[in-house]
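> My questions are about this predicted structure, shown below with the sequence.
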Amino acid sequence: MTSVNVVITEVPVSKPSLQPLSSLVDRTTCWGQPMKVRCSCMKGTSVHYAWYQHAHHKDFLLYQSSDLYLHCGSVEKDSDYYCVASNDVSSQRSDVLSVQVLMPADPNCIYVVYTRGQPIYDCADRMSTTTFQTPPLTSCQAIGKILPDTRNQSSPNNKTDQDLFFFRAWTGVPLWYSFVRWSCFAFLLIFLGVVLKCSKARQKRVKRKRRVCVRRRHQLAH
């Protein structure tokens, strides 16, 4: 038999893993600290990395690098990120890195990072000790917890009731605006009803006049 020498020049990439370079247990993001997440493959030759952001049902290319740098200037709203590792032979996509922004600010923001295989944490204590006016109420399916609303804990009861009357936190629409809107809608319905009723009455009057005219014509003819 003849021997064959096989030389492997390109190795397909394996599924990339996401590894935060700072521990998630320390919850540095609760205090607005930056975080770097590295994308790496166990197998593959001449691997190229690219980070994408998934928002509005679309994928956007951020930059071609193995590291994702998160900070208060870049995280302004909830987003999902993922890494793609590729070479001339194959390409693989990593798990999703979810970022939930609890308080957008620059530089003192509060956000939570979650990815598969990493510890789950929240910033509930940080939110309770932070004073700001209207925290965004967003659902975090990744951590499965509801953060308490502490906007008016230090205010008196009468002020809290007044704020609840003039503002609905779960919709973000003031109550007076909803009252005015529904009042205008009710007035429009009443106005349309009156117009329809008047038009019907006018049509009845016209029909009566026509009948009277026809009767008079018949009488004059006879």
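Looks like it came in fine. Numbers count the residues shown, from 1 in each chain.

> drop to CA atoms for contacts and neighbour counts, all remaining ones
Will do.

> what about the one helix or strand V194 maps to, distance to the chain center?
Assigned by DSSP states H and E, V194 falls within helix 175-221. The chain centroid and the centroid of helix 175-221 are separated by 48 Å under CA atoms, centre = their mean, to the nearest Å.

> what's the residue nearest to M42 when sequence neighbours are not counted in contact with, if anything?
Leaving aside its sequence neighbours, M42 sits nearest to S14 (CA to CA, 6 or more residues apart in numbering; 6.3 Å). The contact partners of S14, by CA atoms under 8 Å, 6 or more residues apart in numbering, come to C41, M42, K43, G44, Q92.

> quick one: S14 from T45, how far?
To T45, S14 is 10 Å away according to CA to CA, to the nearest Å.

> let's bring in a second one:
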Amino acid sequence: MVDAGRTGLFVKVTNLQFADTGVSNGLKYITCLFVPVPVSKPRLWPLSSLVNRPTCWGQPVTVRCRCTKGTGIRYAWYQHIHHKDFLFQQSSDLGLHCGTVKEDSNYYCIASNDVSSEESDVLSVQVLTPADNSCIYAVNIQGHPFYNCEDRRSTTMATTLPLTTSQAPVKIHLDTRNRSSQTNQTDQNLFFSRTWTGLPLWYTLLRWGSFASLLMFLCIVLAYAKTRCKKCAKKKRKVHIRKMSHL
């Protein structure tokens, strides 16, 4: 309280609250009236630039909720997921990182005081690759450039995606079945396979069979010729003996 002489007394009042409205004790002619200012619609903006798409590389992002007008403002973030709204945190700053983003969801901020409350625009989070570390997610804030990290996701999938366990046994089973089929086919066609001489077995058997048949034929011919010669020799002897007897 300051005494200004003839002007009167000047009273400085600080830290007024809504409950302070009324007549001050002992000051009959001084009335303290606290009129809170309603909050304006809160605005969202990231504290770090989203142009370089840090979320595509699993980096954290902080989004701030602020009102340009209002007194005694309280901020709270809500998460909309599975058609339900949940109180996420009571703070003006929303921290997004791989540990908090597990699936696609929407967030919004509510700013309120004792006389009014306002809701912000929706902040959308699209989770492309969930993980505790090095996740891939995209943040969409109205009024800011939108990105979807599809190029980063396709590169990651092409370079780091391992062969799934469901694919490996199928491949092994097919290879085994093909090898078994080839083995059976080889066994069935063993008669037509190549021998150590480099020629097919059937051709080798045919050649040796022909050679054996030719030998047998020659033996028969020689035996027949030998028998024929013996008969001729006997006839000549008989003729010679007869001639000698006539003489």
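Thanks, I have the structure now. Predicted, not measured: the structure shown is a model, and the values here were computed from it.

> Just give the TM-score of the two.
Once superposed, the chains reach a TM-score of 0.56 (TM-score structural alignment, normalised by the length of structure 1), with 136 aligned residues with a CA RMSD of 2.7 Å.

> on that earlier part again, need the counterpart of the residue nearest to M42 of structure 1 in structure 2.
Aligned counterpart of S14 of structure 1 in structure 2: S40 (TM-score structural alignment).

> how close does the most centrally placed residue in structure 1 sit to R151 of structure 1?
Nearest residue to the geometric centre of structure 1 (CA atoms, centre = their mean): D78, 6.2 Å. Per CA to CA, D78 of structure 1 is found 21 Å from R151 of structure 1.

> Name the single longest helix found in structure 2.
Longest helix of structure 2, by residue count under DSSP state H: helix 201-246.

> sorry, back to before: list the contacts of the residue nearest to the centre of structure 1.
Contacts of D78 of structure 1 (CA under 8 Å, 6+ apart): S98, V99, Q100, V101.

> Among those residues, which lie within strands?
With DSSP state E as the criterion, strands contain S98, V99, Q100, V101 from among those.

> Take the residues you listed and lay them out in JSON lines including neighbour count and distance to G32 of structure 1.
Below are the ones in strands among the contacts of D78 of structure 1 laid out as JSON lines (neighbours: other CA atoms under 10 Å; distance: CA to CA, whole Å):
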{"residue": "S98", "neighbour count": "21", "distance to G32 of structure 1": "16"}
{"residue": "V99", "neighbour count": "21", "distance to G32 of structure 1": "13"}
{"residue": "Q100", "neighbour count": "23", "distance to G32 of structure 1": "12"}
{"residue": "V101", "neighbour count": "25", "distance to G32 of structure 1": "10"}
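
> now those residues in CSV, with distance to W51 of structure 1?
Shown next, in CSV, are those (distance: CA to CA, whole Å):
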residue, distance to W51 of structure 1
S98, 13
V99, 14
Q100, 18
V101, 19
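
> Take the contacts of S14 of structure 1 and lay them out in JSON lines including secondary structure and distance to F185 of structure 1.
Formatted as JSON lines, the contacts of S14 of structure 1 follow (DSSP: H, G, I helix; E, B strand; the rest coil; distance: CA to CA, whole Å):
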{"residue": "C41", "secondary structure": "coil", "distance to F185 of structure 1": "60"}
{"residue": "M42", "secondary structure": "coil", "distance to F185 of structure 1": "63"}
{"residue": "K43", "secondary structure": "coil", "distance to F185 of structure 1": "64"}
{"residue": "G44", "secondary structure": "coil", "distance to F185 of structure 1": "64"}
{"residue": "Q92", "secondary structure": "strand", "distance to F185 of structure 1": "54"}
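
> I am finished for the moment; much appreciated.
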